[in-house]
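Chemist: the amino acid sequence is not available; the structure is as follows:
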């Protein structure tokens, strides 16, 4: 008995999706089938585009990671003093690195919860100037994931807006068709009711 019920459920689902030769079908009933096929097609294209975008972004970011890591190096600087700062988003400290006569001084910002130690790591470019830390592989992967997710979210939004607009259009067409049909049939029903 369960096999017969499953097959009747499948037939009912197929009749609902594919209007077929139902004598009561309206021309607008084909919209559901076309909309379903369009949504499936858009979903497949969006997933492929998101994967492609994420891979391209990852390749570009990994090249940037390699370039930055080759062009920057880390040194350990000695903290000389903490500089007064009105900011609560970072701590400002004066640091020194290198030995005389090649000694360098700078003021750097540390995270507010950075441990209070005598040394801090700083990043230098090839000219020996302070620079931001190089991009990491984790940050590159995160940027690629965000790019792919952005494509998917954009595709979902466009699909939902398009499908909603199309359904509203079809609903208006159905209502207009029903109103026109009632204008034609209504007077006949009124005559039978009396």
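Modeler: Structure received. For clarity, every value in this text was computed on a predicted model and none was experimentally measured. Residues are numbered from 1 along each chain as shown.

Chemist: contacts, neighbours, all on C-alpha from now
Modeler: Fine.

Chemist: just the strands in this protein please.
Modeler: 73-83, 91-97, 104-110, 119-124, 130-131 (DSSP state E).

Chemist: same list, those strands, but as JSON lines with distance to residue 188 and mean neighbour count please.
Modeler: Converted to JSON lines, the strands of the chain look like this (distance: least, C-alpha to C-alpha, whole Å; neighbours: other C-alpha atoms under 10 Å):
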{"stretch": "strand 73-83", "distance to residue 188": "90", "mean neighbour count": "16"}
{"stretch": "strand 91-97", "distance to residue 188": "85", "mean neighbour count": "19"}
{"stretch": "strand 104-110", "distance to residue 188": "85", "mean neighbour count": "15"}
{"stretch": "strand 119-124", "distance to residue 188": "88", "mean neighbour count": "17"}
{"stretch": "strand 130-131", "distance to residue 188": "86", "mean neighbour count": "16"}
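
Chemist: what about the longest helix in the protein?
Modeler: Among the segments of the chain that qualify as a helix by DSSP state H, the longest is helix 137-193.

Chemist: and here is the other one:
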């Protein structure tokens, strides 16, 4: 018997052994599956929008930030270890100097712990020549878009599954109560 015919036979047809609760449960399952499938393009659209926003942010950052190099003016503090032997942090702020179009500048830059004075470290500068974080890579926009779409659909599908599970429990309670009544009535008849 094919899967489609198996589905129609007990749940949609006129089989007198199929209870109303079974038909309702089958209908609910169809609705849940249809809603989950309809949510795929919505989640894809949200992921696409997220990708577009992140891509624009990455492009704006790339246009306003430029790579440069800085020379450390003092030694970076040595590596410190926490109580379990794990390094507390691998980088630290260190005084440094760097060149910009209008001359030299100095300030704090991030460098690996234990780096000696005079070491050249790569930095990123904003339009004012101040150290800043590097621009977001283009791959981050792709990953953010994919994660947004997948997590949106997963959350929606999980919500649908929980609603279906709760409704199924209610239907099960009704079925069990009906079985109890039928058994009680059958048991009562056998002793009469």
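Modeler: Yes, it's here. It should be emphasised that the depicted structure is a prediction, and the values quoted were computed from it without experimental measurement.

Chemist: now the strands of structure 1 in JSON lines, with distance to residue 139 of structure 1?
Modeler: Shown next, in JSON lines, are the strands of structure 1 (distance: least, C-alpha to C-alpha, whole Å):
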{"stretch": "strand 73-83", "distance to residue 139 of structure 1": "18"}
{"stretch": "strand 91-97", "distance to residue 139 of structure 1": "24"}
{"stretch": "strand 104-110", "distance to residue 139 of structure 1": "19"}
{"stretch": "strand 119-124", "distance to residue 139 of structure 1": "17"}
{"stretch": "strand 130-131", "distance to residue 139 of structure 1": "17"}
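
Chemist: tell me how far the closest residue to residue 112 of structure 2 other than its chain neighbours lies from residue 172 of structure 2.
Modeler: In space, and not counting its chain neighbours, residue 112 of structure 2 is closest to residue 91: 4.3 Å by C-alpha to C-alpha, 6 or more residues apart in numbering. Computed with C-alpha to C-alpha, to the nearest Å, the distance linking residue 91 of structure 2 and residue 172 of structure 2 is 59 Å.

Chemist: ditto for residue 71 of structure 2
Modeler: Per C-alpha to C-alpha, residue 71 of structure 2 is found 72 Å from residue 172 of structure 2.

Chemist: now residue 158 of structure 2
Modeler: Applying C-alpha to C-alpha to residue 158 of structure 2 and residue 172 of structure 2 gives a distance of 21 Å.

Chemist: corresponding residue for residue 75 of structure 2 in structure 1?
Modeler: In structure 1, residue 75 of structure 2 lines up with residue 82, judged by TM-score structural alignment.

Chemist: if I look at the alignment partner in structure 2 of residue 72 of structure 1, how far off is residue 26 of structure 2?
Modeler: Under the alignment (TM-score structural alignment), residue 72 of structure 1 maps onto residue 65 of structure 2. With distances taken as C-alpha to C-alpha, residue 65 of structure 2 is found 58 Å from residue 26 of structure 2.

Chemist: ditto for residue 74 of structure 2
Modeler: For residue 74 of structure 2 relative to residue 26 of structure 2 (C-alpha to C-alpha), the value is 72 Å.

Chemist: could you do residue 53 of structure 2 as well?
Modeler: Residue 53 of structure 2 sits at a distance of 41 Å from residue 26 of structure 2 (criterion: C-alpha to C-alpha).
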